[in-house]
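Sharing a model prediction with you, sequence too.
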Amino acid sequence: MKKNFDELPSSRQEQLMAFDRLLTIMDELREQCPWDRKQTMDTLRHLTIEETYELSDAILEKDLPEIKKELGDILLHIVFYAKIGSEADEQDPLRFDIKDVLNGICEKLIARHPHIYGDAVAKDEETVKQNWEKLKLKEGNKSVLSGVPASLPALVKAMRIQEKARGAGFDWDEKHQVWDKVEEELTEFKEHFNIEATAMVNQEEAEGEFGDLLFSLVNYSRFVNINPETALERTNKKFIRRFQFMEEASKADGKTLHDMTLAEMDDYWNQAKAQGV
């Protein structure tokens, strides 16, 4: 239902005015700033990816001020792409502006939520996901998996592939079945590649078996409600903190890691753990 601006709550009016301010600034920068005038969708792409990862970092750190800042950066990029899209020839059928972007996502959300905006019934999250995938196929997707971006990092891609396969009904029934698969893949890998260092190893075969093991672990993570990407990144950050503690603590003791034994470094590592680093 369309509403007149004056009929909106003051908080919504302020939100719309802030968005209008951003659109106005974008118009001005695109017209007056040499750097902004030069940008294209291609030149912005890698910057958008960088901003997305910065937002991800802020979310992992639960840093609300930083999340707010990074959301602003990403919103700027959305507005920037829409501005560039609006500059195409007016006769170009592919031309679009921010209005088209917003209306497009609104129409998609309405169409994909027939249990809210239609007569469909969805009593739980899993039903919503399954209906979502069915609707995407009706909209023209040739495969349930065609919506997985090819350029996703492999760990995230594995998770999304498995989620979408589950939406189509292709999944294990019980988590113990998934864990049995993990143990099966681990056993296969150990039997074939846990051998003497001097022995010849078929690297391509080893890579394939290791990939199977990782894929099965990602699969199990879904059944215990663990996001594997988040889990691994938290471990990455923990390792960095502890390693940097080792560097600083050993330097304070007049030592360097290069001149220490593994046992000596392990002592500093345990100190870091004991201090909750």
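Arrived safely.

Going by C-alpha atoms from here, please, whenever you check contacts or count neighbours.
Noted.

what ranges do the helices span in the protein?
Taking DSSP state H as the test, the helices found in the chain are 10-32, 34-38, 41-60, 64-86, 98-112, 114-117, 125-138, 154-167, 175-193, 203-223, 228-252, 262-274.

Adding mean neighbour count as columns, could you present these in JSON lines?
Converted to JSON lines, those look like this (neighbours: other CA atoms under 10 Å):
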{"stretch": "helix 10-32", "mean neighbour count": "13"}
{"stretch": "helix 34-38", "mean neighbour count": "11"}
{"stretch": "helix 41-60", "mean neighbour count": "15"}
{"stretch": "helix 64-86", "mean neighbour count": "17"}
{"stretch": "helix 98-112", "mean neighbour count": "13"}
{"stretch": "helix 114-117", "mean neighbour count": "14"}
{"stretch": "helix 125-138", "mean neighbour count": "16"}
{"stretch": "helix 154-167", "mean neighbour count": "17"}
{"stretch": "helix 175-193", "mean neighbour count": "16"}
{"stretch": "helix 203-223", "mean neighbour count": "17"}
{"stretch": "helix 228-252", "mean neighbour count": "15"}
{"stretch": "helix 262-274", "mean neighbour count": "14"}
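
wait, isn't Y117 in contact with I110?
Yes: proximity of Y117 to I110 meets the contact threshold set by CA atoms under 8 Å, at 6.2 Å.

any idea how far V178 is from K164?
According to CA to CA, to the nearest Å, K164 and V178 sit 17 Å apart.

Against that first model, consider the following:
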Amino acid sequence: MNFSRLTPGGGTAAVDRPLAEEVPIAIEYNGAGYAVLMATPADIGDLVQGFTLAERLVTHDDALLEVDVHRTEAGVIARATLPPHRTDALLDRVRHCASDSSCGLCGIENLEQAMRPLPRVTTRTRADRAAIFRALAALGDHQPLNAATGAAHAAAWVGADGAIRLVREDVGRHNAFDKLIGAMARAGTDWDGGFALLSSRCSYELVEKAALADCPLLVTISAPTRLAAERAEAAGLPLVALARSDALLLRGNAVAL
């Protein structure tokens, strides 16, 4: 897309710059509409799998979702079928989503739903601080969409040695993490003593996704909110925040660090 580049000295130049795609992706389960996400239309099967795990509609022990993707002029429709034994979870969550949609989180029942207890993290990282610094230095090389557009977040699975094993990108930080978790679930891989590295701030939603994915260590480029730190502590999830090339901010028990 064409832009005009302006400089402080008064210079003007025409530039052609690629822009990241962002489209509505409507997710349906068992034929019923559930949610619409604004996301980058790539790795949609991974996105739906990770989102479904984060919504607690399935567990990691359930069968993988088959996702039918239909592209339209208005966006993308992703249709998934939940296993029969998860139907009650779907109906319960749809009931809460229906009440949430009108006025946000309204009523004590919805507040309790939003702050549901998280499972305790059972895995442990084997990474040390050198591994984290190694991954930070390499992350940019694994972000082609962000390199081209400057508008995408990345979520990376990093091995215990600091090698980046898998990355997913999206204009939304939540979507990128859902895509990563979904891709790992679909491939049947676990964290293997490594950790998750996110190119974003540490919001409480990202902490919840990490805990539900039994991630042993969450590393983010920016700071956590107070709620994120509290939720991580309750789940036994160690956090490394404000991860920079010269320093890390650690909260929680990550023995290898």
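Done, it's in. Given the structure is predicted, the values throughout are model-derived calculations rather than measurements.

TM value for the aligned chains?
The TM-score (TM-score structural alignment, normalised by the length of the second structure) is 0.21; 97 aligned residues with a CA RMSD of 6.4 Å.

Could I get the full set of helices for the stretch 1-150 of the second structure?
The residue ranges that make up the helices of the stretch 1-150 of the second structure, judged by DSSP state H, counting those that start in this stretch, are 44-54, 87-103, 108-114, 129-139, 144-149.

what helices or strands is the last one leaning on?
Taking 3 or more CA pairs under 8 Å, 6 or more residues apart in numbering; DSSP states H and E as contact, there are no helices or strands that helix 144-149 of the second structure lies on.

Show me what the helix or strand that that helix is followed by packs onto, helices and strands only.
Tracing the chain C-terminally past helix 144-149 of the second structure and defining elements by DSSP states H and E, one meets strand 153-158 next. The elements that strand 153-158 of the second structure packs onto, with contact taken as 3+ CA pairs under 8 Å, 6+ apart, are strand 164-170, helix 173-187, strand 195-198.

Which one of these lies nearest to L37 of the second structure?
Using CA to CA as the criterion, the shortest distance between L37 of the second structure and these is 8.3 Å, found for helix 173-187.

Now the closest one: buried residues?
173-186 (16 or more other CA atoms under 10 Å).

could I get these as JSON lines with distance to P24 of the second structure?
Putting these into JSON lines (distance: CA to CA, whole Å) gives the following:
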{"residue": "R173", "distance to P24 of the second structure": "15"}
{"residue": "H174", "distance to P24 of the second structure": "15"}
{"residue": "N175", "distance to P24 of the second structure": "12"}
{"residue": "A176", "distance to P24 of the second structure": "15"}
{"residue": "F177", "distance to P24 of the second structure": "18"}
{"residue": "D178", "distance to P24 of the second structure": "16"}
{"residue": "K179", "distance to P24 of the second structure": "16"}
{"residue": "L180", "distance to P24 of the second structure": "19"}
{"residue": "I181", "distance to P24 of the second structure": "20"}
{"residue": "G182", "distance to P24 of the second structure": "19"}
{"residue": "A183", "distance to P24 of the second structure": "20"}
{"residue": "M184", "distance to P24 of the second structure": "24"}
{"residue": "A185", "distance to P24 of the second structure": "24"}
{"residue": "R186", "distance to P24 of the second structure": "23"}
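
Let me know how buried the nearest residue to V158 of the second structure once chain neighbours are set aside is, in neighbour terms.
Closest residue to V158 of the second structure apart from its sequence neighbours, by CA to CA, 6 or more residues apart in numbering: I164 at 4.4 Å. By other CA atoms under 10 Å, the residues close to I164 of the second structure number 23.

residues touching I164 of the second structure, list them.
Shown here is I164 of the second structure, whose contacts under the criterion CA atoms under 8 Å, 6 or more residues apart in numbering are A135, A138, L139, A156, W157, V158.

With S4 of the second structure instead?
Contacts for S4 of the second structure (CA under 8 Å, 6+ apart) come out as T12, A13, A14, V15.
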